[in-house]
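S.K.: 3D, please:
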Amino acid sequence: MHATPESPAIVSPGALKTSFSIEPMSPVIGAEIGNIDLTQPLDDDQYAALRAALLKHKLLVFRDQDISAAQQVALAQRFGELEVHPVFPHHPDHPELVMLGGDSKIPGRENIYHSDVSWRALPSMGSMLRCIECPKVGGDTIWVNMAEAFARLPEATRNALEGLIAVHDLLPAFGTRMTPEERESRRAAFPPVMHPVVRTHPETGERVLYVNEAFTTHLANFIEKNEVRFGFDFRLAEMDLLQHLYRQAAVPEYQVRLKWRPNTIAFWDNRSTQHYAIQDYFPARRRMLRATIIGDAPV
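M.R.: Sure, this is the predicted structure:
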């Protein structure tokens, strides 16, 4: 059944015990899922239908889900093994949950377009973020369909990107949170990694623009793929290209914007999206818990 904003589809694959509704949030990304109780474990049909919805819409939003930290971990684990983040503070009882958000003295710093942990050799498959506390006004999050961003690049640009390799690094974004000793130890544990500039989604086959301004530092093989006259041509041309690719995430036509409420859960596919947590509410508080599902090596 085709879903429209005016008439959301009901998904009932197989013998689904509790059908849920799917209401698209924008033409290109995002859907609100209704008529589902996430305090209860997902059965096989619900899991399969939600995974299919995630692949189609790339972002799933669930409202009014008053679940515990343990239930959030169990729900996220249904979709794969969870990582433990090496920098963010963790929930005291569940290290798989990172605690996000500043306070009245320290603002949050997630206001940059990024794909979670692209600096890992195995970046995440998806992230599941639950709102614990948020301001009445402000603190929205934007998600971007990066498959759409790639598809709508000019053909000549798409062709020029084939075979290019980007370097992703933990330290530029997180190094300021660390002591010199911590930076040294994190560098040893998490050296820069290389991923294709355009990755192929392992489940849908979509081609996805996979560089982000938070973690992508440079191109490993730009000079091999492009003719240059002088060294400064190479560096400036590489920087110009990267800046152009970064800016694709900021195109409103590829985006959806979510207004948070307590007990809202957002579940997104990190392989095909980027997101930006808007920091317009400081010194009000916004507290979140995030579980991140381990993915595979981009190809």
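
S.K.: only C-alpha atoms for contact and neighbour calcs from this point on.
M.R.: Noted.

S.K.: What separation do you get for Ala277 and Phe215?
M.R.: Taking CA to CA, to the nearest Å as the measure, Ala277 falls 16 Å from Phe215.

S.K.: one more to line up against the first:
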Amino acid sequence: MQATGQIIAEAPSTVRSAVLKPSFSVEPLSPAIGVEIGNLDLTAPLDDDQYAALRAALLKHKLLVFRDQDISPAQQVALARRFGELETHPVFPHHPEHPELVMLGGDSKIPGRENIYHSDVSWRERPSMGSMLRCLECPKVGGDTVWVNMAEAYARLPEATRNALDGLLAVHDLLPAFGTRMSAEEREARRVAYPPATHPVVRTHPETGERVLYVNEAFTTHLANYIEKNDVRFGFDFRLAEMDLLQHLYRQAAVPEYQVRLKWRPNTIAFWDNRSTQHYAIQDYFPARRRMLRATIIGDKPV
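M.R.: Presented below is the predicted three-dimensional model:
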């Protein structure tokens, strides 16, 4: 079994970073996931050594947190683009000058609805590699975000459960989570533009080789081939067993031992590896405001 956190198939920049001494500090936030990066000014472009060291840190720790980074929207876009091509989200509102930035947060009348464990845009054929989320405004108390190490969640499943997941495929869909925000005409258009995507229940991380549990309760609707992989007596047997298995897998994200909880402050940036994590935005602050800008980096097709 692949050990969690071991890098076995590194990108060239990551291999090069292994011999570098990072110029920034790294402070663990929890045993399972996340570090705070210090002594690094993100208003200046990353040089090649900083980029390589940060990418290696992201692969190892899965969540990087930067405090007191008073950067502009343009600088946030440039920083995120250093790690890959950026997507434009089809539902969330965009920054008026930078469509790559989505604006997240409700107001005194509309609460946020991201309080569900999820992996961003898993409904895409190529879900995101990662996201950079910057806090513009947040309450003094409340509004934390939880991240989960889903490689650890998979590694600590019982062996019999891991064996049962081999070869299973899950269907991920945009509309169950976002369809209520749309008119009937918009839902029809989005269904054509973004049909459900099918991904392995357990994906292999393309850079570390880790096995990652890759279903989430926000976007994963059902298993595409459960009945092909399991013997059942009757139709309701199949459906109930499939639902029970999915519910069990969803609940793995809620295990505290796999998590870290971040308290936001203005000008905090969180950068996470979306291929190996899930997150949950805690909605305990309404009607106070929490305003965020997120840049999302396009990833690869899960295998």
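
S.K.: Who are the packing partners of the biggest strand by length in the second structure?
M.R.: Assignment by DSSP state E gives strand 128-137 as the longest strand of the second structure. Packed against strand 128-137 of the second structure by the contact rule (3 or more CA pairs under 8 Å, 6 or more residues apart in numbering; DSSP states H and E) you find helix 73-81, strand 269-273, strand 291-298.

S.K.: which stretch among these comes nearest Gly38 of the second structure?
M.R.: When these are ranked by proximity to Gly38 of the second structure, the top entry is strand 269-273, at 11.8 Å, counting by CA to CA.

S.K.: The closest one maps to which residues in the first structure?
M.R.: Under TM-score structural alignment, the match for strand 269-273 of the second structure in the first structure covers residues 265-269.

S.K.: Counterpart of Trp119 of the first structure over in the second structure?
M.R.: Residue mapping for Trp119 of the first structure onto the second structure gives Trp123, with TM-score structural alignment as the criterion.

S.K.: Identify the residues contacting its match.
M.R.: Trp123 of the second structure makes contacts with 171-174, 194, 196-197, 219, as judged by CA atoms under 8 Å, 6 or more residues apart in numbering.

S.K.: residues near Cys219 of the second structure, how many?
M.R.: That one is not Cys; residue 219 of the second structure is Phe. Burial of Phe219 of the second structure, expressed as a neighbour count using other CA atoms under 10 Å, amounts to 25.

S.K.: Would you mind measuring from it to Glu188 of the second structure?
M.R.: From Phe219 of the second structure over to Glu188 of the second structure the distance is 18 Å, taken as CA to CA.

S.K.: ditto for Ala18 of the second structure
M.R.: Relative to Glu188 of the second structure, and taking CA to CA, Ala18 of the second structure is found at 48 Å.

S.K.: Kindly report the same for Lys229 of the second structure.
M.R.: Taken as CA to CA, the spacing of Lys229 of the second structure relative to Glu188 of the second structure amounts to 32 Å.

S.K.: what element comes up after the longest helix anywhere in the first structure heading to the C-terminus?
M.R.: Counting by DSSP state H, the longest helix found in the first structure is helix 231-247. From helix 231-247 of the first structure onward toward the C-terminus, using DSSP states H and E, the following helix or strand is strand 255-258.

S.K.: For that following strand, enumerate the helices and strands it packs against.
M.R.: In terms of contact count using 3+ CA pairs under 8 Å, 6+ apart, strand 255-258 of the first structure is assigned the packing partners strand 141-145.

S.K.: which residue numbers in the second structure go with the strand it packs on?
M.R.: Following TM-score structural alignment, the aligned partner range for strand 141-145 of the first structure in the second structure is 145-149.

S.K.: which residues touch the matching stretch?
M.R.: Applying CA under 8 Å, 6+ apart, the external contacts of stretch 145-149 of the second structure come out as 32-33, 62-63, 253-254, 258-264, 276-282.

S.K.: make it 10 Å
M.R.: Taking contacts as CA atoms under 10 Å, 6 or more residues apart in numbering, the residues outside stretch 145-149 of the second structure that touch it are 4, 32-34, 61-63, 114-115, 117-119, 212-213, 252-264, 270, 272-283.

S.K.: With the first structure overlaid, report how far it is off on average.
M.R.: After superposition onto the first structure, stretch 145-149 of the second structure lies on average 0.1 Å away from the residues it aligns with, using mean CA distance after the TM-score superposition for the first structure.

S.K.: Let's have the helices and strands packed on strand 128-137 of the second structure in a markdown table, adding distance to His94 of the second structure.
M.R.: Written out in a markdown table, the entries for these read as follows (distance: least, CA to CA, whole Å):
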| stretch | distance to His94 of the second structure |
| --- | --- |
| helix 73-81 | 11 |
| strand 269-273 | 18 |
| strand 291-298 | 9 |
